[in-house]
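Enquirer: pasted the sequence and its predicted model underneath.
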Amino acid sequence: MEKKLTKSKKDRYLLGVCGGIANYFGVDSRLIRIIFVFTPASILFYLLLGYFLHEDNNLY
């Protein structure tokens, strides 16, 4: 099965981008959120990913 980067429906606060990235790489979503908070220009990147990524269809 092919792995795809998607927004998470289960692990989300705003758009589900950090939860989707965490699921894709197999890490804790809190780590991804911390990286997004302390990275310059992360708000723009987050919004772009939120717009272009598809929703996750798996709710397991």
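Expert: It's in.
Enquirer: drop to CA atoms for contacts and neighbour counts, all remaining ones
Expert: Fine.
Enquirer: so which bits of stretch 50-59 are buried?
Expert: Across stretch 50-59, burial judged by 16 or more other CA atoms under 10 Å covers 50, 53, 55.
Enquirer: put this next to the first one:
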Amino acid sequence: MEKKLKRTINDKMIAGVCGGLAKYLGWDADKLRIVYVLVSILSAAFPGLLVYLILWFIMPEETELG
């Protein structure tokens, strides 16, 4: 089965971006969110909010069927 990067509709807090990334990578969504926020805060070279917004608009949302 081919994996596709999509925003989740069930495992989301804001837009489903981190939930979709976690599902694609096979990671726990909560742990990915924590790592993403920490990297965004601690690294001046990583524009976390901008990347999140871009992914929000670029990543398609998954359908009810998966």
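Expert: Thanks, I have it. Only a predicted model underlies this, so the values are computations on that prediction, with no experimental measurement involved.
Enquirer: tm score of chain vs chain?
Expert: The TM-score (TM-score structural alignment, normalised by the length of structure 1) is 0.88; 60 aligned residues with a CA RMSD of 1.5 Å.
Enquirer: so can I have a markdown table of the buried residues of stretch 50-59 of structure 1 showing secondary structure and distance to residue 23 of structure 1?
Expert: Shown next, in a markdown table, are the buried residues of stretch 50-59 of structure 1 (DSSP: H, G, I helix; E, B strand; the rest coil; distance: CA to CA, whole Å):
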| residue | secondary structure | distance to residue 23 of structure 1 |
| --- | --- | --- |
| 50 | helix | 15 |
| 53 | coil | 14 |
| 55 | strand | 13 |
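Enquirer: the spatially most central residue of structure 2 and residue 37 of structure 2, how far apart?
Expert: Nearest residue to the geometric centre of structure 2 (CA atoms, centre = their mean): residue 18, 2.1 Å. For residue 18 of structure 2, the distance to residue 37 of structure 2 (CA to CA, to the nearest Å) stands at 10 Å.
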